[in-house]
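K.L.:
Fold the following for me, if possible:
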Amino acid sequence: MHMSSEENTFRSGLRLELPYLVDALGKDHGFLHDARQFEFLAEIVADHHLNGSTPLSSFLVAGCDRGLDAYSLCITLLEEAKEHSGLQFSILATDFLPVNVSQAKRGVYSSSSVRDLPQALIKRYFLRSRNSATNLVRLRPGVRDMVNFRCQDIFESFALREPMDVIVCRQVLHHFHPALALALAGRLRQYLAPGGILVLGARMPRMPGFRHLDHALYQAI
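P.N.:
The predicted structure follows:
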């Protein structure tokens, strides 16, 4: 999508501030933050799987920060796959900060990040540190291996083999100037398959090219 000179100027300034903005905004979110979005997305995925629609199997988490949303998505889909035989998926997660990508790949987080999760999910998907003083948890290897992390600037073109069925971008757009947020949403839309789903962190006032579903989920039209 073409950006005006004003938007390009804003974008250039934002590049300098974005690492600090991301760091400030990403600290307090735990796993499955705003769980209703993941629940609603799981319902859509299950509906496509059960009713013979084109399956939603390829997922991109753009601006994944330290990986909590990517792993939350993975846990959601693994739980759904337990209920629906044959449900398969792949997840690519990107962030433009190498330090975030590195931490995401390690999958080690503070115990506070799982404080709102049911104990059954914690036992199923996390390992607690043997050293109780460190107060850390780590994603089990089977979960970490299911998410492919890549260093990628959301402002640059994504090199994808094929369009994505679902793009999750909950940590980025709603913090931007509205004009830039809409421009970035338009850029993400070009990487969605027909009828694909875009998941945002907050509802946008208007989204050309999308139909609003619920819980800040949009379908490309």
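
K.L.:
When you work out contacts or count neighbours from here on, use the C-alpha atoms and nothing else.
P.N.:
OK.

K.L.:
What are the contacting residues of the regular element (helix or strand) spanning residue 167?
P.N.:
Residue 167 is part of strand 164-169, with elements assigned from DSSP states H and E. Identification of contacts with strand 164-169 by Cα atoms under 8 Å, 6 or more residues apart in numbering yields 56-64, 188, 191-193, 195-201.

K.L.:
Second chain to compare with the first, below:
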Amino acid sequence: MELTQRDFQRLSLFIYQKLGIKISDSKRTMLQGRLGKRLRALKLSCVEDYCEYLFSPQGEQMEHVHLFDVVTTNKTDFFRESGHFDYLTSQVLSSWQAGHRHGRRFRIWSAGCSTGEEPYTMAMVLNDYAQQHPGFDFEIIATDISTRVLDHARTAVYHKERIAPVAEQLRKRYLLKHKDSGNELVRISPDLRKKVRFGRLNFMDSTFQLPDKVDVIFCRNVIIYFDKTTQEKLVGKFCHHLKDDGFLFLGHSESLHGFSVPLHQVAPTVYRLI
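P.N.:
As a prediction, this is how the structure comes out:
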């Protein structure tokens, strides 16, 4: 299976237009390897045949979502960049509760949720906070473009190795062990699962809508895959979906330096809507 320059250019342009992800020549081998999965699944012998199918009316209906699944990177962990969750409880929630004592539900969006570790971490943290602050209620929206990772997230089942960052007291409260002691899978408790709503969303859609505006957006280690122009447009969309004085959390390698957006930095990689 050889990825010719012509096919690489067609595919990389298509991926950029649809996903906002720019695939440079240095990542050509990576793209070729990932496409191999789809060629085998479709029993196609070359990338040229795959492109013909991808850009056909049938491919538009059936294959685009599978290509997006293999192209996107899905690296995540429970309590990844844990300082963000400390800031959420110590700063954001205390400020939010001071201004919202009329029973309004706190809404948070995990934008680029991958296999679910981030939104379920949110659920653990927010549920602990709710137990200490009677009357506090919350809802988590979790989205990703990949149907594959969303299917995994909805099952809420993880191998024991994946939960290593979760504190022991949280494991006891929120993780269910298998009845078979030899089975190393655990599942998120039903009470937490019902707090998270998963859905597919493509950031590159000209308009995307959430049911309601949110108080906080976590979009961490996602915009690094976009060029600066696309990053700024996306952050502008995020601002539209934030409530007044809402917060945006980015990954520690990401920055809004030079962006014309109504946000000001309040902590490392934490921004507040002006």
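
K.L.:
TM-score them against each other, please.
P.N.:
For these two chains in superposition, a TM-score of 0.84 is obtained (TM-score structural alignment, normalised by the length of structure 1); 212 aligned residues with a Cα RMSD of 2.6 Å.

K.L.:
returning to that earlier point: which among the contacts of strand 164-169 of structure 1 end up buried?
P.N.:
Neighbour-count burial (16 or more other Cα atoms under 10 Å) applied to the contacts of strand 164-169 of structure 1 gives 56-64, 188, 191-193, 196-201.

K.L.:
circling back: tell me the residues of structure 2 aligned with the strand holding residue 167 of structure 1.
P.N.:
Mapped onto structure 2 using TM-score structural alignment, strand 164-169 of structure 1 covers residues 214-219.

K.L.:
tell me which residues of that stretch are tucked away?
P.N.:
Across stretch 214-219 of structure 2, burial judged by 16+ other Cα under 10 Å covers 214, 215, 216, 217, 218, 219.

K.L.:
tell me the average deviation of it from structure 1 after fitting.
P.N.:
For stretch 214-219 of structure 2, the mean deviation from structure 1 after alignment is 1.1 Å (mean Cα distance after the TM-score superposition for structure 1).

K.L.:
how about the helices of the stretch 101-250 of structure 2, start to end?
P.N.:
Using DSSP state H, counting those that start in this stretch, the helices found in the stretch 101-250 of structure 2 span residues 117-132, 147-155, 168-174, 190-193, 228-241.

K.L.:
In three-state terms, label the corresponding residue of structure 2 for residue 33 of structure 1 for me.
P.N.:
Using TM-score structural alignment as the criterion, the counterpart of residue 33 of structure 1 in structure 2 is residue 80. At residue 80 of structure 2 the chain is in coil, as set by DSSP: H, G, I helix; E, B strand; the rest coil.

K.L.:
residue closest to the middle of structure 2?
P.N.:
Centroid-nearest residue in structure 2: residue 112, 1.3 Å away (criterion: Cα atoms, centre = their mean).

K.L.:
residues in structure 2 aligned with the longest strand seen in structure 1?
P.N.:
In structure 1, assigned by DSSP state E, the strand with the most residues is strand 192-200. For strand 192-200 of structure 1, the aligned range in structure 2 is residues 242-250, judged by TM-score structural alignment.

K.L.:
ok now the matching stretch, how far from the chain's centre?
P.N.:
Between the mean C-alpha location of stretch 242-250 of structure 2 and the chain-wide mean there is a distance of 16 Å, by Cα atoms, centre = their mean, to the nearest Å.
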